[in-house]
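# Structural data only, the sequence is not supplied:
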């Protein structure tokens, strides 16, 4: 058995198949077994905490939450320990770009996502059929919450993103990471999940060599590379898998359990 002290889980495409809302049953039991062995767990996601399904929080009972692609570190109760906001001038330019090219734009703040352009498209796509009217708010009339109340920690864009890819050089302040089809995360170029995870490792004196990390997305590549045991899901693209030490099965084929058994953390 490997000497693992901490296991990091991405959510979408790792614990939950994209388009679903609950952790695969085999992964539920695996997480409980891991925690029973005294191994700490940490969720690292592009989502804000209020958009993490309560089922996920209940099952994982994460010691920490790294949210908004590393812009925010929270404890298990949801208290913000560290946060980094996006540069306002760059956000202004992005808002103007999205209005010009009719790209729906949501700004991830601490209490809700404030949509500054094309609320209807944004809500229909992001809500996935759920009632999330309390945490996706229409700011299209004034489009000033990020200026007058709170700077966002991240952006989420929905629409024809080819034009954004062609003009990404206009926004050197941002890293763009594909989410589900037609959707893109944007976060600060000098921020990623790994940097804020290192704060947790420092607090608990855990070296990267004793960390296992599961992920499937572009925003997981660095933590897969840094972890002593980087596990890419079978549904991850080849460009992500190449950063991993081991490629497990797909999320809905028992990928979490398969990797834990491969490294003899579970029998």
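Everything's here; your move. Here the structure is a predicted model, which is why all the values come from computation and not from measurement.

# C-alpha only now, for contacts and for neighbours.
Noted.

# what's the spacing between stretch 149-157 and its chain's center?
Here stretch 149-157 is found 14 Å from its chain centre; the criterion is Cα atoms, centre = their mean, to the nearest Å.

# ends of it, how far apart?
End-to-end distance for stretch 149-157: 21 Å, by Cα to Cα, to the nearest Å.

# is it true that residue 251 touches residue 13?
Yes. Between residue 251 and residue 13 there is a contact under Cα atoms under 8 Å: 6.4 Å.

# Now do the shared contacts for those two.
233, 235 (Cα atoms under 8 Å, 6 or more residues apart in numbering).

# in the stretch 51-200 of the chain, which spans are helices?
54-60, 88-101, 119-127, 145-148, 162-166, 193-204 (DSSP state H, counting those that start in this stretch).

# Export those helices as JSON lines, with columns for mean neighbour count and distance to residue 107.
Below are the helices of the stretch 51-200 of the chain laid out as JSON lines (neighbours: other Cα atoms under 10 Å; distance: least, Cα to Cα, whole Å):
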{"stretch": "helix 54-60", "mean neighbour count": "15", "distance to residue 107": "22"}
{"stretch": "helix 88-101", "mean neighbour count": "15", "distance to residue 107": "9"}
{"stretch": "helix 119-127", "mean neighbour count": "16", "distance to residue 107": "11"}
{"stretch": "helix 145-148", "mean neighbour count": "14", "distance to residue 107": "8"}
{"stretch": "helix 162-166", "mean neighbour count": "13", "distance to residue 107": "17"}
{"stretch": "helix 193-204", "mean neighbour count": "16", "distance to residue 107": "19"}
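
# Would you convert these into a markdown table that also reports distance to residue 32?
A markdown table is the format used below for those (distance: least, Cα to Cα, whole Å):
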| stretch | distance to residue 32 |
| --- | --- |
| helix 54-60 | 8 |
| helix 88-101 | 41 |
| helix 119-127 | 29 |
| helix 145-148 | 39 |
| helix 162-166 | 41 |
| helix 193-204 | 21 |
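
# Tell me which of the ones you listed sits nearest to residue 67.
helix 193-204 (8.0 Å; Cα to Cα).

# hmm, who's touching the next helix or strand after the closest one?
Downstream of helix 193-204, the first helix or strand assigned by DSSP states H and E is strand 211-215. Strand 211-215 has contacts (Cα under 8 Å, 6+ apart) with 4-11, 13-14, 221, 223-224, 227-233, 236, 256.

# quick one: strand 211-215 to chain centroid distance?
Going by Cα atoms, centre = their mean, where strand 211-215 is centred and where its chain is centred differ by 13 Å.

# In addition, the following structure is provided for comparison:
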């Protein structure tokens, strides 16, 4: 029998749990520790893969994640949900991207990351994340399940939406567009977690700042937008806190009486 938490708080990373220097503020570290002391479960909910945030999860002692915009859910080390993209769809997308648009791709699952080429656009994106460019393997999708793709570009994604209605395209940074199965989202990942673990009656909170947090805000009981969030997300929030650079996480958790 799983002990139910008093509440669950889902945290986006970039622009939310991270400040603009991709660091976690001291006030946020303290807030996460207080949540745990109060039997309130912090869970990461991000466009990033679990592989990218191993060090962060060890550092914060957060052991559960809604990863790749909800395409994988890992609860206390157990993979409880994946949403794989059909290989035939990936083949069509890759051929279209190379032949029509010359936009390279990245291939992600919860265990690995690969790129179709080590291009200038790949270097720009991974430098933005303060990461090394992953290994090159443009046939990895034929050998491994893929849960998310990236278009590595600063513009040019609009035609893809018409050509691939079975997929969702969300610009998540200035240098890439996240791609996953239509209907997949952080919100779906959260619902899979709550249903699988019997947490449907546990109060839920979420912090976010970007368009990929939209479905998450529609799913949880208490959506909280960062002060630096896009306006469209702020409109869906129950509360708008301070920015990711100015203790926004800690201030909102105190306001809601969670710490």
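Received it, and whenever you're ready, just let me know what you need. All values reported here derive from a predicted model rather than from experimental measurement.

# between the helices of the stretch 51-200 of the first structure, which gets nearest to residue 244 of the first structure?
That would be, of the helices of the stretch 51-200 of the first structure and by Cα to Cα, helix 193-204, which comes in at 14.4 Å.

# For the closest one, name the packing helices and strands.
strand 64-67, helix 221-226 (3 or more Cα pairs under 8 Å, 6 or more residues apart in numbering; DSSP states H and E).

# and residue 175 of the second structure, how many neighbours?
Residue 175 of the second structure sits with 19 neighbouring residues when counted by other Cα atoms under 10 Å.

# what lines up against it once you look at the first structure?
Under the alignment defined by TM-score structural alignment, residue 175 of the second structure is paired with residue 182 of the first structure.

# contacting residues for its match?
158-161.

# Which one of those residues is nearest to residue 210 of the first structure?
Checking the contacts of residue 182 of the first structure one by one against residue 210 of the first structure (Cα to Cα), the nearest turns out to be residue 158, at 37.6 Å.

# How about the corresponding residue of the second structure for that closest one, nearest residue that isn't a chain neighbour?
Alignment note (TM-score structural alignment): residue 158 of the first structure maps to residue 152 of the second structure. Distances taken as Cα to Cα, 6 or more residues apart in numbering put residue 176 closest to residue 152 of the second structure, at 4.6 Å, once the chain neighbours are dropped.

# quick one: the one you found from residue 229 of the second structure, how far?
18 Å.

# Kindly report the same for residue 80 of the second structure.
Residue 80 of the second structure is 30 Å from residue 229 of the second structure, by Cα to Cα.

# Same check on residue 55 of the second structure?
Counting by Cα to Cα, the gap from residue 55 of the second structure to residue 229 of the second structure is 25 Å.

# Okay, strands next: where are they in the stretch 1-150 of the second structure?
7-11, 40-45, 65-67, 72-75, 78-82, 105-108, 113-115, 148-151 (DSSP state E, counting those that start in this stretch).

# quick one, which of those is nearest to residue 165 of the second structure?
Using Cα to Cα, the strands of the stretch 1-150 of the second structure put strand 148-151 closest to residue 165 of the second structure, at 14.9 Å.

# Which strands and helices lie in contact with the closest one?
So strand 148-151 of the second structure, by 3+ Cα pairs under 8 Å, 6+ apart, packs with strand 105-108, strand 176-181.

# Kindly reformat those strands as CSV containing distance to residue 69 of the second structure and mean neighbour count.
Shown next, in CSV, are those (distance: least, Cα to Cα, whole Å; neighbours: other Cα atoms under 10 Å):
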stretch, distance to residue 69 of the second structure, mean neighbour count
strand 105-108, 12, 25
strand 176-181, 8, 22
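
# Tabulate the ones you listed (JSON lines), appending distance to residue 62 of the second structure.
Below are those laid out as JSON lines (distance: least, Cα to Cα, whole Å):
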{"stretch": "strand 105-108", "distance to residue 62 of the second structure": "22"}
{"stretch": "strand 176-181", "distance to residue 62 of the second structure": "24"}
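
# Which one of those strands lies nearest to residue 63 of the second structure?
strand 105-108 (20.3 Å).

# Relative to the whole chain's centre, how far out is the closest one?
On Cα atoms, centre = their mean, the centre of strand 105-108 of the second structure falls 15 Å from the chain's centre.

# State the number of residues packed around the residue mapped onto residue 132 of the second structure from the first structure.
Matched to the first structure by TM-score structural alignment, residue 132 of the second structure sits across from residue 132. Neighbour count for residue 132 of the first structure, taken as other Cα under 10 Å: 14.

# The one 4 residues further on too?
Using other Cα under 10 Å as the criterion, residue 136 of the first structure is surrounded by 22 other residues.

# can you tell me how far it sits from residue 44 of the first structure?
Distance from residue 136 of the first structure to residue 44 of the first structure, by Cα to Cα: 21 Å.

# same check, this time on residue 59 of the first structure
15 Å.

# again, but for residue 236 of the first structure
For residue 236 of the first structure relative to residue 44 of the first structure (Cα to Cα), the value is 16 Å.

# what about the residue lying closest to residue 94 of the first structure once chain neighbours are set aside, how many neighbours?
Spatially, and ignoring its direct neighbours in sequence, residue 94 of the first structure is nearest to residue 171 (7.8 Å; Cα to Cα, 6+ apart). Look at residue 171 of the first structure: counted by other Cα under 10 Å, it has 17 neighbours.

# just to revisit the earlier point, from memory the match of residue 158 of the first structure sits against residue 120, does it?
No. The pair residue 152 of the second structure / residue 120 is not scored as a contact, 9.3 Å apart, by Cα under 8 Å.

# Residue 213 of the second structure pairs with which position in the first structure?
Aligned partner of residue 213 of the second structure by TM-score structural alignment: residue 220.

# Over to residue 103 of the second structure?
Residue 103 of the second structure maps onto residue 103 in the first structure, by TM-score structural alignment.
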